[in-house]
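> model this:
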Amino acid sequence: MRVLIVSDTHGNHKNLDRILEQAGQIDMFIHLGDVEGGEEYLDAVLDCEKHMVRGNNDFFSDLPKEEEFKIRDYKVFITHGHGYYVSLDPEYIKEEGKARGADIVMYGHTHKPYFDKNEEITILNPGSVSYPRQEGRKGSYMIMELDDKNQLRFQQCYLD
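Have a look, this model is predicted:
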């Protein structure tokens, strides 16, 4: 199973289209907020299971603020992250994920990729598709793969 994880597209379909082409076949799509009106576009171009949450710039969106769901045996908690002070430190969202019994916590908002995995929990941020803030300033996303033995593999990817 291949899962494409993006955040902070801010309505920029050009970069999102490039990512969809670069990522190849996916079974699930996760958007971590600041879609900025791109929900209908994503529904039109993606033919897979989708999970999307509202970001701090999604003022009139009907998307949920947070979502919890399962990917096979893994409990996933997704949110944009601004309500958990992720710009200061990912520790708050990590503790929230643990309190919810999540195996994987995904967030956006900072526009910088982040990945931390230990025995208890995996915390990740794919960065921003449209307005990256990390060194090099390339749009970024993540691919999560689950093999037949239910083992997880994560890949941080950047736009060419």
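> going forward, measure contacts between C-alpha atoms and count neighbours the same way
OK.
> Next, the contact list for the nearest residue to Ser130 once chain neighbours are set aside, please.
Closest residue in space to Ser130, ignoring its immediate chain neighbours: Thr9 at 5.1 Å, by Cα to Cα, 6 or more residues apart in numbering. Thr9 makes contact with 15-16, 33-36, 128-131, according to Cα atoms under 8 Å, 6 or more residues apart in numbering.
> what does Leu32 give?
5-8, 52-55, 78-80, 106-108.
> same thing but at 6 Å, please
Counting by Cα atoms under 6 Å, 6 or more residues apart in numbering, Leu32 touches 7, 53, 79-80, 107-108.
> to compare against the first, here's another:
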Amino acid sequence: MKLVVVSDTHGDAEILKTILKQQPDADGYFYCGDSELTANDPLFDTYQAVAGNMDDDPDFPLTVTQDFSGVRVWMTHGHRFNVNFTLAPLLAAGQAQQAQIILFGHTHQLGVFMEEQMLVLNPGSISQPRGQYARLGGTYAVITWTSTQYHVQYVNRDGQPVPKLAFDWQR
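Here you go, the predicted model:
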């Protein structure tokens, strides 16, 4: 299975179209909020999207849960879970949904780790990155998995994998 995860474009719809061309073979496309677009934008026929703190359209859901071959993915933007200060509420909400993968945005900083057998991932902001990897000019994440392993590869705006940002975990 292959998922593409992107967040925090803040009005940059063109990069979402570009990513679809860069990653045409994904099983799922997830958008973690702050598009500043409307929920009925044709991009969201492909990307599953949640509301970010900068999204005014009430038709965006606050969370999305989807199962892929026995792996439950749960996504939110993160602002309502206080992710700038702690990840505890986010992790508790993911556990309550029996998620194996938790996706979130909001901080504009990429990050990924395993916690309580859950893969927790922030793709960073593709348009307004912050933190240690801001110099990359924006990132998104590609998650693939087998029955025994998760693989996460961060990718830059040009569609190039970032060699130092590839990670593997046992499932």
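> Show the residue spans covered by the helices in structure 1.
For structure 1, the helices defined by DSSP state H cover 13-23, 39-45, 91-99.
> buried sites along the last one?
It refers to helix 91-99 of structure 1. In terms of neighbour count (16 or more other Cα atoms under 10 Å), helix 91-99 of structure 1 has its buried residues at 93-94, 97-98.
> Gly139 of structure 1: which of the residues you listed is nearest?
Nearest to Gly139 of structure 1 among the buried residues of helix 91-99 of structure 1: Ile93, at 23.2 Å, using Cα to Cα.
> That closest one -> structure 2?
In structure 2, the residue paired with Ile93 of structure 1 according to TM-score structural alignment is Leu90.
> of all the contacts of Thr9 of structure 1, which two lie farthest apart?
Maximum pairwise distance among these (Cα to Cα): 15.5 Å, between Asn15 and Gly33.
> These two: which is more packed in?
The neighbour count for Asn15 of structure 1 versus Gly33, taken as other Cα atoms under 10 Å, is higher for Gly33 (30 against 16).
> Report how many residues lie close to the closest residue to that one other than its chain neighbours.
Distances taken as Cα to Cα, 6+ apart put Gly55 closest to Gly33 of structure 1, at 4.1 Å, once the chain neighbours are dropped. Residue crowding around Gly55 of structure 1 was assessed by other Cα under 10 Å; the count is 29.
> Gly55 of structure 1 pairs with which position in structure 2?
By TM-score structural alignment, Gly55 of structure 1 lines up with Gly52 in structure 2.
> just to revisit the earlier point, which members of the contacts of Leu32 of structure 1 occur in strands, if any?
Residues of the contacts of Leu32 of structure 1 located in strands (DSSP state E): Thr79.
> Please produce JSON lines containing the contacts of Leu32 of structure 1, extended by distance to Ala44 of structure 1 and neighbour count.
As requested, the contacts of Leu32 of structure 1 are arranged in JSON lines below (distance: Cα to Cα, whole Å; neighbours: other Cα atoms under 10 Å):
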{"residue": "Ser7", "distance to Ala44 of structure 1": "18", "neighbour count": "32"}
{"residue": "Val53", "distance to Ala44 of structure 1": "17", "neighbour count": "23"}
{"residue": "Thr79", "distance to Ala44 of structure 1": "23", "neighbour count": "25"}
{"residue": "His80", "distance to Ala44 of structure 1": "22", "neighbour count": "26"}
{"residue": "Tyr107", "distance to Ala44 of structure 1": "24", "neighbour count": "31"}
{"residue": "Gly108", "distance to Ala44 of structure 1": "23", "neighbour count": "29"}
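> ok, so of the contacts of Leu32 of structure 1, who is nearest Lys65 of structure 1?
In terms of Cα to Cα, no member of the contacts of Leu32 of structure 1 lies closer to Lys65 of structure 1 than Val53, at 5.4 Å.
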